[in-house]
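K.L.:
fold the following.
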Amino acid sequence: MLALLKTVLTVFVFLVQFSSGAVIKRNGSPPYYPWWPWHSWPPPAHHTYGVPTSTRASILSPLSTATRFSPFPTTTSSHDDDSFTSFFPVETEVASACPSSADGIAVTSSTAPTVTISPTRATSTKVPSTIQTTTVKPQSTQPTTLSPATTTSKAPSSSSASGDFWKPTAGVTWQIQIFGTVDTSIAADVYDVDLFDTPASTIATLHAAGRKVICYFSAGSYEDWRSDQSSFQASDKGSAMQGWQGEWWLNTNSANVRSIMAKRIEMAVSKGCDAVDPDNVDGYANANGIDIQEADAVDYLNFLASNAHSRGIAIGLKNAGGLINSVLPVMQFAVNEQCEQFNECSVSKPFIDAGKPVFHIEYPDGAPNISPEAKIASCSVPAASGFSTVLKTNDLSAWVDPC
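P.N.:
Below you'll find the model as predicted:
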């Protein structure tokens, strides 16, 4: 009887020792599981034991179902937890999911969440979230913040050009440079520069020298290289612009397009521009692919003028001679290209008659090497009397020859 009792006790002690050593935590290594080969570490994505808590949320995120079979204990664990109590398979629900960036939610908590594994069976494939997160508003990719009431699809006409903004007079001298680092040494009363590419510091330098600054942007075309190009929707674009790679006509009736242009005007204000030069507003006279008509173009220009004037800056009409009589009251100047070449300078005379400048560009053959005869032909145009005319190269770089 005594021998039998000793045998039972020996077996009992052996079983206790064996059970206490069933799972061995390796020094500096993840736990050892006989069914989990070392070469496969780290474990598959739906397993989180032994994974640093800072990465658990990302590992758990794309769970296809809430129900998993897991060899893990039914208590919360971490990589440094030695109290692994069981590894028999139990049916568990991983009650955790990471919010998606597509939802516009950012997880900003610096402390990693605790993942709890529960033995409860899920009743739905949707995974409830138990991760502690800090919800923030999605960050805008736009360069500036709009004031209220600037994104309507239609805008009333600007009341008049009588607000507190710059009103240039006919005959002022000017320089236009759209490409390259702006040369601020040119003797001109007014500079026309690219809105996106010209830093505020350059505009400040020009102001310090007594110059006024007009900021150019395309208001009627989508340009695929601009920093805000991703803000446009596919439905905003019409036909590709012939001869201009990477540009498409815009649906200027679109509320989204108008919102973007209002932001561009706000950018001009933030950089210190005195006026804006919105280009490509003559889509109505081209194969635009979105049925933009002349009345739409007039309404759009009134919208742009209202936004510019309400922010304290001037605005000009770029080309689009057919709209002059409709929008002259809300425009402070005109920018015209090649009216001498196409024999249409008289169309812009109403600006001169109203005491407003016509900033006129000609691109003579051979520029910058222009013969005296060619310069006389470009500058001595009776219909352009009173215009502020400059001769430029086609790339609108710094070189200029004023008439």
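
K.L.:
drop to CA atoms for contacts and neighbour counts, all remaining ones
P.N.:
OK.

K.L.:
now residue 3: which helix or strand?
P.N.:
helix 2-20 (DSSP states H and E).

K.L.:
helix or strand right after that helix?
P.N.:
Remark: after helix 2-20, the chain's next helix or strand is helix 56-60, criterion DSSP H and E.

K.L.:
and that next one, what other elements does it pack with?
P.N.:
Packed against helix 56-60 by the contact rule (3 or more Cα pairs under 8 Å, 6 or more residues apart in numbering; DSSP states H and E) you find no helix or strand.

K.L.:
in that helix, what's buried?
P.N.:
With burial defined by 16 or more other Cα atoms under 10 Å, the residues of helix 56-60 counted as buried are 56-57, 59-60.

K.L.:
what of stretch 372-389?
P.N.:
Using 16+ other Cα under 10 Å as the test for burial, stretch 372-389 gives 375, 378-379, 383-389.

K.L.:
as a markdown table, those residues with distance to residue 190 would be great.
P.N.:
Listed next are those as a markdown table, based on distance: Cα to Cα, whole Å:
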| residue | distance to residue 190 |
| --- | --- |
| 375 | 22 |
| 378 | 21 |
| 379 | 19 |
| 383 | 22 |
| 384 | 19 |
| 385 | 19 |
| 386 | 16 |
| 387 | 14 |
| 388 | 10 |
| 389 | 12 |
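
K.L.:
keep only those of the residues you listed that are in strands.
P.N.:
388-389 (DSSP state E).

K.L.:
and which of the buried residues of stretch 372-389 is nearest residue 274?
P.N.:
Residue 274 lies nearest to residue 388 out of the buried residues of stretch 372-389, by Cα to Cα, at 17.9 Å.

K.L.:
so how far is residue 117 from that closest one?
P.N.:
Residue 388 sits 77 Å away from residue 117, going by Cα to Cα, to the nearest Å.

K.L.:
grab the longest strand from this protein for me.
P.N.:
Per DSSP E, the chain has its longest strand at strand 212-218.

K.L.:
other SSEs contacting that one?
P.N.:
Using 3+ Cα pairs under 8 Å, 6+ apart, strand 212-218 sits against strand 190-194, helix 200-208, strand 275-279.

K.L.:
I'd like to know which elements the helix or strand following it is packed against.
P.N.:
Note on strand 212-218: by DSSP H and E, the next helix or strand toward the C-terminus is strand 221-223. Applying 3+ Cα pairs under 8 Å, 6+ apart, we find strand 221-223 packed against strand 247-250.

K.L.:
residues contacting the strand it packs on, please?
P.N.:
With contact meaning Cα atoms under 8 Å, 6 or more residues apart in numbering, strand 247-250 is reached by 220-224, 236-241, 257, 283, 288-290.

K.L.:
sequence B follows; please return its structure for comparison with A:
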Amino acid sequence: MRIRLRRRAVRCRLRRALSAGAVLLLLVPVYGCRVEFTPPGAPTAWPAESARHWQWQWQLSGPLDPDVDADVFLLDPVRTTTAETADLRARDRRLVCQVHVGSLLPDDADASRFPETVRGAAGRRPGSRWLDVRQWDTLEPVLADRMRLCRGKGFGAVVLADADGYLHRSGFPLGFDDQLVFNRRLATLARSLDLSPGLLNDVPQVAALAPDFDFAVNEECVRLGLCAKLLAFTEAGKPVFHVEYAGSTTDFCVTTVGYGFTSMRKERTLDAWRISCALP
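P.N.:
Have a look, this model is predicted:
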């Protein structure tokens, strides 16, 4: 009986020692094999000295190609899986999600949360409708959840799409100041959720909004002759990710790289295909 008790005591001490060792292994970092990348939900940093030398990819359709030679990926948070974001993050890619903040589609998963009073005229996307951005108390909870989806999937930054309803026939009497207030509130909301905010287009408000946003995404500033207006970002050490849908990179890259933008040529479908501008 005494022998059995001793054996049982020894086994218990061994189990306790093994458990303590396991805890110790969890607490002590294994620096030799640890993968360094920003943890999920932390805002993306845009160091001025290197961000202008990063290549980027914008893909919203087709199978995701993780092997594209780009440092920054702008993706749809609904279509992109957590496995895909984890793979990209393991490759030290910076991830930006695109959230539509000024419009909705009837088949959006959260469409029922937008009352008819905030739904306006037909938007730029087929089947979409503009939103009344003056009704912040109604929109904020839904838009916050859209951003939380980004954070939950491991994105560190968000770019605001359709944040320029005041420039269109939205069905509401939206003015410049209405949009300005809304966009600034969105930037603050993104930061509160540990996401770095980026502005998509809305070029007329760039000078006013550059202090509130960490980066800009622009479509066709060369074709439209608007690139100089984006200097408010680059002069503040903030990156501008730019795309053209027509023309030769040989022609437009000279202009945009000179401005300090990161540029590429894409198809409007925004699938995986791209031709990037060479960076200095």
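
K.L.:
before we move on, the earlier item: which part of structure 2 matches the longest strand of structure 1?
P.N.:
Mapping strand 212-218 of structure 1 onto structure 2 (TM-score structural alignment) gives residues 94-100.

K.L.:
what residues of the matching stretch count as buried?
P.N.:
Neighbour-count burial for stretch 94-100 of structure 2 flags 94-100 (criterion: 16+ other Cα under 10 Å).

K.L.:
any idea how far residue 106 of structure 2 lies from residue 230 of structure 2?
P.N.:
Counting by Cα to Cα - residue 106 of structure 2 and residue 230 of structure 2 are separated by 33 Å.

K.L.:
and if you look at residue 93 of structure 2?
P.N.:
If you go by Cα to Cα, the gap between residue 93 of structure 2 and residue 230 of structure 2 works out to 24 Å.

K.L.:
who's more crowded, the two?
P.N.:
Shown here are residue 93 of structure 2 and residue 230; by other Cα atoms under 10 Å, residue 230 has more neighbours (25 against 20).

K.L.:
can you tell me the closest non-neighbouring residue to that one?
P.N.:
residue 206 (6.6 Å; Cα to Cα, 6 or more residues apart in numbering).

K.L.:
what lines up with the one you found in structure 1?
P.N.:
So, by TM-score structural alignment, residue 206 of structure 2 is matched to residue 324.

K.L.:
residue 149 of structure 2 too?
P.N.:
Using TM-score structural alignment, the partner of residue 149 of structure 2 in structure 1 is residue 267.

K.L.:
one more: residue 229 of structure 2?
P.N.:
Match for residue 229 of structure 2 (TM-score structural alignment): residue 347.

K.L.:
same question for residue 133 of structure 2.
P.N.:
Using TM-score structural alignment, residue 133 of structure 2 lines up with residue 252 in structure 1.

K.L.:
ok, its match touching residue 260?
P.N.:
No - Residue 252 of structure 1 is beyond contact range of residue 260, at 10.6 Å (criterion: Cα atoms under 8 Å).

K.L.:
quick one: which of those two has more around it?
P.N.:
residue 252 (26 against 21).

K.L.:
on that earlier part again, could you dump the helices and strands packed on strand 212-218 of structure 1 to JSON lines with mean neighbour count and distance to residue 94 of structure 1?
P.N.:
Compiled in JSON lines, those are given as follows (neighbours: other Cα atoms under 10 Å; distance: least, Cα to Cα, whole Å):
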{"stretch": "strand 190-194", "mean neighbour count": "23", "distance to residue 94 of structure 1": "55"}
{"stretch": "helix 200-208", "mean neighbour count": "16", "distance to residue 94 of structure 1": "53"}
{"stretch": "strand 275-279", "mean neighbour count": "24", "distance to residue 94 of structure 1": "56"}
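
K.L.:
tell me which of the buried residues of helix 56-60 of structure 1 is nearest to residue 191 of structure 1?
P.N.:
Nearest to residue 191 of structure 1 among these, with distances taken as Cα to Cα, is residue 57, at 53.8 Å.

K.L.:
how much space between that closest one and residue 91 of structure 1?
P.N.:
Residue 57 of structure 1 is 21 Å from residue 91 of structure 1, by Cα to Cα.

K.L.:
residue 286 of structure 1 too?
P.N.:
Per Cα to Cα, residue 286 of structure 1 is found 67 Å from residue 91 of structure 1.

K.L.:
over to residue 384 of structure 1?
P.N.:
Taking Cα to Cα, one finds residue 384 of structure 1 at 86 Å from residue 91 of structure 1.

K.L.:
what about the match of residue 229 of structure 2, is that helix, strand or coil?
P.N.:
helix (DSSP: H, G, I helix; E, B strand; the rest coil).

K.L.:
so what does residue 251 of structure 2 match up with in structure 1?
P.N.:
In structure 1, residue 251 of structure 2 lands on residue 377 (TM-score structural alignment).

K.L.:
go on, residue 116 of structure 2?
P.N.:
By TM-score structural alignment, residue 116 of structure 2 lines up with residue 234.

K.L.:
what about residue 148 of structure 2, neighbour count?
P.N.:
Residue 148 of structure 2, neighbours per other Cα under 10 Å, totals 18.

K.L.:
for it, what is the enclosing helix or strand?
P.N.:
Per DSSP H and E: helix 136-152 holds residue 148 of structure 2.

K.L.:
could you say what helices and strands that helix packs with?
P.N.:
Using 3+ Cα pairs under 8 Å, 6+ apart: helix 136-152 of structure 2 touches strand 94-100, helix 176-192.

K.L.:
in a markdown table, list those along with distance to residue 202 of structure 2.
P.N.:
Formatted as a markdown table, those follow (distance: least, Cα to Cα, whole Å):
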| stretch | distance to residue 202 of structure 2 |
| --- | --- |
| strand 94-100 | 13 |
| helix 176-192 | 10 |
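
K.L.:
tell me which of the ones you listed sits most buried.
P.N.:
strand 94-100 (a mean of 24; mean count of other Cα atoms under 10 Å).

K.L.:
what's next to it, contact-wise?
P.N.:
Under Cα under 8 Å, 6+ apart, the answer for strand 94-100 of structure 2 is 44, 71-77, 85, 88-89, 146-147, 150, 154-163.

K.L.:
wasn't residue 350 of structure 1 part of a strand?
P.N.:
No - per three-state DSSP, residue 350 of structure 1 lies outside any strand segment and is helix.

K.L.:
please report how far it lies from residue 205 of structure 1.
P.N.:
From residue 350 of structure 1 across to residue 205 of structure 1, the span is 33 Å (Cα to Cα).

K.L.:
residue 176 of structure 1: neighbour count?
P.N.:
Neighbourhood size, residue 176 of structure 1 [other Cα under 10 Å]: 26.

K.L.:
which helix runs longest in structure 2?
P.N.:
Longest helix in structure 2 by number of residues (criterion: DSSP state H): helix 2-27.
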